[in-house]
Each structure stands twice: as C-alpha cells, then as structure tokens.
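> When you get a sec, could you give me coordinates for this:
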Amino acid sequence: MGQETAYDAVLLVAFGGPEGPDQVGPFLERVTAGRGVPPGRLAEVAARYERFGGVSPINGRMRSLAAAVTDELAARRHDLPVFWGNRNAPPLLADVVASIRDAGIERALAWVASPYSAYSTCRQYGEDLDAACRSVGAGAPSIDRVRPHHDHPGLIGPTADRLAEALAEFPEERRVGAHLLFSAHSLPTALASTCGYVDQLRDAARLVAERVDPDGGHPWEVVWQSRSGSPHVPWLEPDVGDRIESLAAEGVRAVAVSPLGMPVENFEIAWDLDLEAAQRAESAGVSFVRARAIDDDARFASMVVDLFEERLDPTVERKSLGGLGLRPDSCPADCCPAPARS
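Reported below is the predicted structural model:
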C-alpha cells in the first residue's frame, strides 16, 4: 500500500432545501443573498414551494444517503462517522462543522452532491467549507474535498439503468425513436466558458446513452433547466421545455428526460421537469417520462466510499469511464472562477 492519508470522518455536502413552510423564506433569503433579487420574484418562487407543502425532497434523500454511506463504510471496515451539512438550509455547514469539532475530529473528507466542475457546483462549496471553518474558529477541523467525478461508474451505471426503466414505460409504438434528453442546471454562458461543466455533462450523457442505446436508435442531447437571473444575460440553451416543443414541431412523439446534472432528487427536478416540462410536453402532444434520480441506488453510496478510499490510499484505483481524464484532488487556482457581480 502507498502512504495513507488519515481522515476521522466523512462529510456529505449539499445545496439543501426547506422542510416546511416556515423554512421557505429563510432558505430563499440565503440562496439569493447579495444578488438583489426583487421581493416579487422571491414571492413567486416561494409560492412554488408552497404548492409542495414547503418541502424539498433533497434533505430527506441526503439523510438516506448518509445512512447508506455509513453502512457501506462499515461493510468495508471503516469505522467512521458520517456528517451531512447544507449550504442554504438546516443543517447548515457552520453548525455541522462545529459538531465535527466538538466530536474531537481533526480531519474530514467532504463529498459534494454534484460531480461536475463549475463555480456553483464545485469551487463555491470549497468556499462554503472554508467559511464554516472560520466561523467555528479555534479547533476547527481540516476538511478536504473529493475530486469532481462526472464519469465514475457509480454515477453512469445507475443513471443508465434509471433511464432504461423510464424508456420502458412507453408503449412500443412511442418508445421506438424516442428522444433522450439529459437535463442539467443552466449557467450563464460566460461562466460556463471558464470551466469544464458543459464538456463533462456531454461526456457523461454520451456514456449513459451508449449503455442505454448501443445501437443508436434514440437521438440524444443535453438540455438545460432552472435558468434564473436577468433575462438580458445569455445562459446555456436550449431550455428543456423549449426543446420539447421544437422536437414536437419536428414530429417527435416521445421524450425521456434524465436529470443527469442533478443526481440527488431535489425541488428543481420536481418543478422544472415533473411539472413544467411535463405540462409543456402534454400541450405539444409529446409523450413524456422522467428517469428517477440515482441517489437511492446502492451503487451511488458505494461510489462515495470509492472516492473516500482513493483519497485515503493513493494505490486504490481511481475509477473513470470517460474521455476527459481525471480531475485533480485540489482545484487549480484559476479553475471555475467566481462570477463577476455587477
């Protein structure tokens, strides 16, 4: 074995979401802090959450994932605690890092609930962790992060299987020639040009499509969702709903959508795909199915532990299926820079 790096705990890090109507306002205030979002826009988004009882599914899914990772660590004889903290909703990272310190833990390894390289999906979480450690002060643990891992088998395999399950929901006459749409959170194009986000998503989509459809009978593409911000700022396109309507105009009769960019079930999947995209497909006469997120697949928790073990021991294989090469453990200084604030 190579020289090992010791860690005392695993920390799962996510965006977070409200778990009741009283949490929606504080959650949205954290998400939009410093961005000058008009109160009317905040009220509009709050009303969306109210339609779902003020609850996002992400926190419940992260609790289940933490339990699954704990079990997988134990199965591999790692006697380590698993913590979970959020950027924007309880349990907040600062509180969780304080708990880690109070438990006497000196070094933790963090996994972030997005495998892709972009400011908001990667570097910003590092900044969040640094800020949480500063807020804790003396005795704060040292926290490293696992590498971006868009092409790990524990991501690609479950995503392919869930998409194949979704395709099987169509009657045969609709399934033949159905289009595969891989959806991810849109970004401003200027920001996307500074990172590997788009290339990684396309690489992951290709890997999944090849497994679901090795004969190439289903056209596929990456589409975008959850656009926000000024309408005058260009964002990645096409929007998933817009693309469904344009495909309908081309004669396409069925689309299967995979939430590739969001492996953990969350509110944006529920609103943008299950509600808005599905409604636009119905209006356009297009049959619509959405593949399930993969966070509750046993291979996903196994992936998290794989990423822990490769960091623990440099002789452990770093699993990767794609053609873009492995990302480094620590992001270079010029990687995924923060967006300019006007």
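> Every contact and neighbour count from this point should use C-alpha atoms.
Fine.
> what comes into contact with the lengthiest helix in the chain?
Longest among the helix segments of the chain by residue count, using DSSP state H, is helix 58-75. Residues outside helix 58-75 that contact it (C-alpha atoms under 8 Å, 6 or more residues apart in numbering): 12, 14, 16-19, 79-84, 264-267, 295-296, 298, 301-302, 304-305.
> in it, what counts as buried?
For helix 58-75, a neighbour-count test (16 or more other C-alpha atoms under 10 Å) marks 58-62, 65-66, 68-73 as buried.
> Take those residues and lay them out in TSV including distance to residue 42.
Shown next, in TSV, are the buried residues of helix 58-75 (distance: C-alpha to C-alpha, whole Å):
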residue	distance to residue 42
58	20
59	21
60	24
61	25
62	25
65	30
66	31
68	35
69	35
70	37
71	39
72	40
73	40
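> ok, these vs residue 197, which is closest?
Nearest to residue 197, judged by C-alpha to C-alpha, of those is residue 58 at 21.8 Å.
> Do a quick rundown of the strands in the stretch 51-200 of the chain.
Assigned by DSSP state E, counting those that start in this stretch, the strands in the stretch 51-200 of the chain fall at 82-86, 107-112, 142-145, 179-185.
> circling back to that earlier point, go through the buried residues of helix 58-75 and name the one nearest residue 98.
Residue 98 has its nearest neighbour among the buried residues of helix 58-75 in residue 66, at 18.2 Å by C-alpha to C-alpha.
> Tell me how far the closest one lies from residue 240.
In this view, residue 66 and residue 240 are 31 Å apart by C-alpha to C-alpha, to the nearest Å.
> got the residue ranges for the helices in the stretch 101-250 of the chain?
For the stretch 101-250 of the chain, helices defined by DSSP state H, counting those that start in this stretch occupy the ranges 124-136, 153-167, 172-175, 189-192, 197-212, 240-249.
> Proceed likewise with the subsequent sequence, for comparison:
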Amino acid sequence: MIAPVVPDTSPYDALLLFSFGGPDGPDDVLPFLRNVTAGKNIPDERLAVVAEHYHHFGGASPINGQNLALKKALEGELAARGLDLPVVWGNRNWTPYTRDALAAAHADGARRLLAIVTSAYSSYSGCRQYREDLWASLDMLADDLGLPDGEHPLVVDKVHSYFNHPGFVEANIDAVVEAYGGVPSDARLVFVTHSIPDTMEEASAVSGAAYSAQHLDVAALVAAGASERLGHPVAWDLAYCSRSGPPSQPWLEPDVNDHLTALAADGVTSVVLSPVGFVSDHMEVAFDLDTEALATAASLGLTAVRADSVGTREPFVRGLVDLVVERAASARALDAGLEPSPAVSVGTLPTFRDVCRPGCCLMRAGRPSGIPAACSTDPLS
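So this is what the prediction gives:
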C-alpha cells in the first residue's frame, strides 16, 4: 500500500492567526477603543458612543470566542492532513497582542512564521495596518531580546488576500443558500461589507484591484453560485456598514440602512443580508446588521434574514489550510530563486501577490505613511 503524501509546510514552523481583537468585558471597552483609535485624537466622549455598541452585548465582543473557534478548526484541519504546524493567536488591539503571540512562538523555537489575517480583502485597514503592527511587534520583541537595531528575531510572511479563493467563495455560497430557506424565493440579496474612506478606496487599487472591485467580484461569484443551487436567478446589490469619522469625509456608499429604505420604496418586500466582507460574526455583524439593519428592515415592513459569515465552515477552513500549503511552496520556490507555481483563485480578478508590492494599501493614494511594514520587499514601502 502506498502511504499518503503529507503536504509540506516548510520553511514555516508556526502559523499566526492574526486578528483585530475585542474587549472581554465592560471594563475593557474604553481601553480597547483607545487602542483602536490611537493617534487620532478622538475624545473619550465620542468613544463612549461607540462603546454603547459593546455594552449592548454585555461589554464583550464575540470576536475573541470566534477566533478561538477558528484556531481550533485550523488545528483540526492541519492535524487531519498530518501537518505538525503550531497555531498561535495574536491581535492588533487587545489581548493576546501580536507581540505576545510572536514572543510565545519564539520561545517555543519558531523562527519563521506564516500569518493568516482575519480579513479576506486588501486595503489599508485589511492588510497594510496589520503589516505595520507586525513590524512594530517584531521591533518590540527584538528590544526585549536585546538584539541590535534593525535585527528581528523572527521572519514573518503573510498569506495573500484571499477574497477570491474558492474556499472563501464556496463557504459564502453555502451560507446564502441556507439563508434563502427562511425567506421568499424572490428575496433581494444584499451583500454587506465595512465601509472605508474614499481616499483609502483609491489607494487600495495599487494592490491590484480597488477594495470595492474586490467585493463586487466576490458578490457576483456568490450570487451566481447561489442562483445555480436555488434554481432561479438572484438579484443582488452591494452595500456598506460601520462608517465612522467626520461627516465631511466621504466614505463608500450606500449605507445598508439607506439601501434597505431605497429597496422598500422600489417595491422589494424581502431581503437576505450577506456579510460577505467579514470572516466572522463579530461586532460589526452583531450590531450593525443583526441589530440596526434588521430593525430598519422591520420598520420598513421587509422580511429579512441575515446569512452567516464564513466562520468555521468546512470549505473556508479547508481553503485556509490550502493557502498555507500553497504559500509554503511559494516560499520554498522564492528562497531557491525559482518562479512559484500559479496560485488558485476564482472570478475575474487575478490572485493577489504573496509579497506585497511597494506602496501597497496606503491610507491615502500617493501619501506614504512612513511606518515600516512587514511582509514586503521594502519595510518603508
């Protein structure tokens, strides 16, 4: 009998599940929001308004439990494939912090890590800001270890933006099809994602396709897949949620509540809300969609259900481990001076780069932040 071939994840000796983080209780909410908005000079009075979203759920964000569930699911999928790759979890904005996860991995003997960010799309807030946090965390760990300036104790690579990976798309199709079991078959499908400032949208195009274009590509794939499985065409739109900042600053629109109002005025009577821009049912989903948007729908007389996010669905978790194996093969090829094999993707947009290009995903087009970022050829790019 021929033994099964175990995939190779070298040169990586640990996997970093890298997320946003969230408060664990009421006393954490304001300190957490201060972390999120550090450097923006936002007074506590304004943060207190956002804090009410968390206090609505007892002061704890669901994201931490969801990250633990995803970590467990990744460990299970890795073990099922015979892969001995430890998984550590770190957050940008709350415990366990990125620097703590990196320190733990280093103490356990890891020297090269692969990071999976819990954001499928490419933009400043979904990619580059995580890479900046990685660089800062590596600097702090180097200081703790007494290393010379500019020397880092770990190499950290990153899985590319995976919005158009088949596992992510398949998991979203499954969730949408299930949601249609609770509404009339002619329900309008409204995809929802986190809004970003127009300036960030313009800057995101350097990555290969603008943030909105990435979502439109995925939405078209999910709607087509759902239409095929449901046996009838599904009409769909893309809307946004969670905008913040001053009213004078333009952000991507339409807001999901405004869009529901417009749909009701056009005679639509039922909708499915699909949180395609999110990996898990964290606060933006639990409050902005499950609380506010569903309340808006009810006030308009719309029958509305919310589809699940991909969470720990099998196609998504399987797809993430596929990406790990794929990125490891790419790293081995690049280390050997060879051209990596083509990566897997679906839709009309190409697969995003394993190594972020210079100037990728800045906050504003043409205005480098000057903050070093990991996982790129040039830390200041």
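> still on that earlier bit, in strands only, show me the contacts of helix 58-75 of structure 1.
Under the assignment DSSP state E, the contacts of helix 58-75 of structure 1 contribute 12, 14, 82-84 to strands.
> Neighbour-wise, give me the winner out of the residues you listed.
Counting neighbours by other C-alpha atoms under 10 Å, residue 14 leads these with 25 neighbours.
> Would you mind finding the match for that residue in structure 2?
Mapped onto structure 2 by TM-score structural alignment, residue 14 of structure 1 lines up with residue 19.
> dump the residue contacts of that match.
Counting by C-alpha under 8 Å, 6+ apart, residue 19 of structure 2 touches 67, 89-92, 117-119.
> sorry, back to before: report the two of the buried residues of helix 58-75 of structure 1 separated the most.
Taking C-alpha to C-alpha, the two most distant members of these are 58 and 73; they sit 21.9 Å apart.
> Checking the equivalent of residue 308 of structure 2 over in structure 1 next. Helix, strand or coil?
If you follow residue 308 of structure 2 across to structure 1 using TM-score structural alignment, you land on residue 292. Under the three-state scheme (DSSP: H, G, I helix; E, B strand; the rest coil), residue 292 of structure 1 adopts coil.
> And for stretch 329-342 of structure 1, what's in contact with it?
With C-alpha under 8 Å, 6+ apart as the test, stretch 329-342 of structure 1 has contacts from 117-119, 122-124, 145-148, 191, 194-195.
> One more pass at 10 Å, please.
If you take C-alpha atoms under 10 Å, 6 or more residues apart in numbering as the criterion, stretch 329-342 of structure 1 is touched by 34-35, 117-124, 126, 144-148, 188, 190-197, 311.
> Which of these are buried, as a ChimeraX select command?
Remark: buried members of the contacts of stretch 329-342 of structure 1, expressed as a ChimeraX selection using 16+ other C-alpha under 10 Å:
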select :117,118,119,120,121,122,123,124,126,144,145,146,147,148,188,191,192,194,195,196,197,311
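> any idea how far residue 213 of structure 1 is from the equivalent of residue 239 of structure 2 over in structure 1?
When structure 1 is aligned by TM-score structural alignment, the residue opposite residue 239 of structure 2 is residue 223. Using C-alpha to C-alpha, we find residue 223 of structure 1 at a distance of 18 Å from residue 213 of structure 1.
> now residue 325 of structure 1
Distance, residue 325 of structure 1 to residue 213 of structure 1, by C-alpha to C-alpha: 24 Å.
> Of those two, give the one with the bigger neighbour count.
More crowded of residue 325 of structure 1 and residue 213, by other C-alpha under 10 Å: residue 213, with 15 against 10.
> residues contacting that one?
Neighbouring residues of residue 213 of structure 1 by C-alpha under 10 Å, 6+ apart: 160, 164, 180, 219-220.
> Please pick the buried ones from these.
By neighbour count, with 16+ other C-alpha under 10 Å, the contacts of residue 213 of structure 1 hold 160, 164, 180, 220 as buried.
> Looking at those residues, which is nearest residue 139 of structure 1?
Residue 139 of structure 1 lies nearest to residue 160 out of those, by C-alpha to C-alpha, at 43.4 Å.
> Per the alignment, that closest one pairs with which residue of structure 2?
Matched by TM-score structural alignment, residue 160 of structure 1 corresponds to residue 173 in structure 2.
> can you check residue 52 of structure 1 too?
Looks like residue 52 of structure 1 aligns to residue 57 there (TM-score structural alignment).
> ok, now which ones touch its match?
Taking C-alpha under 10 Å, 6+ apart, we find residue 57 of structure 2 in contact with 25-26, 283, 286-287.
> Just the buried subset of these, written out for PyMOL, thanks.
Buried residues within the contacts of residue 57 of structure 2, by 16+ other C-alpha under 10 Å, are selected in PyMOL with:
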select buried, resi 283+286+287
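> Switch the contacts of residue 57 of structure 2 over to a markdown table; also include distance to residue 44 of structure 2.
Converted to a markdown table, the contacts of residue 57 of structure 2 look like this (distance: C-alpha to C-alpha, whole Å):
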| residue | distance to residue 44 of structure 2 |
| --- | --- |
| 25 | 18 |
| 26 | 15 |
| 283 | 20 |
| 286 | 23 |
| 287 | 21 |
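> need the contact list for the counterpart of residue 272 of structure 1 in structure 2.
In structure 2, residue 272 of structure 1 lines up with residue 288, judged by TM-score structural alignment. The contact partners of residue 288 of structure 2, by C-alpha under 10 Å, 6+ apart, come to 53, 194, 240-242, 256-257, 282, 294-295.
> do the same with residue 326 of structure 1
Listed by C-alpha under 10 Å, 6+ apart, the contact partners of residue 326 of structure 1 are 147-152, 318-320.
> What subset of these is buried?
Among the contacts of residue 326 of structure 1, those classed as buried by 16+ other C-alpha under 10 Å are 147-152, 319-320.
> wait, doesn't residue 32 of structure 1 sit right on residue 42?
Yes. If you go by C-alpha atoms under 10 Å, residue 32 of structure 1 and residue 42 touch, sitting 8.7 Å apart.
> Just give me which of the contacts of residue 213 of structure 1 are shared by structure 2.
Checking the contacts of residue 213 of structure 1 against structure 2 (both residues aligned by TM-score structural alignment, their matches' C-alpha atoms under 10 Å), the contacts still present are 160, 164, 219.
> gap between the residue lying closest to the first one once chain neighbours are set aside and residue 280 of structure 1?
Pointing back at residue 160 of structure 1 there. Excluding its sequence neighbours, the residue lying closest to residue 160 of structure 1 (C-alpha to C-alpha, 6 or more residues apart in numbering) is residue 208, at 5.0 Å. For residue 208 of structure 1, the distance to residue 280 of structure 1 equals 25 Å [C-alpha to C-alpha].
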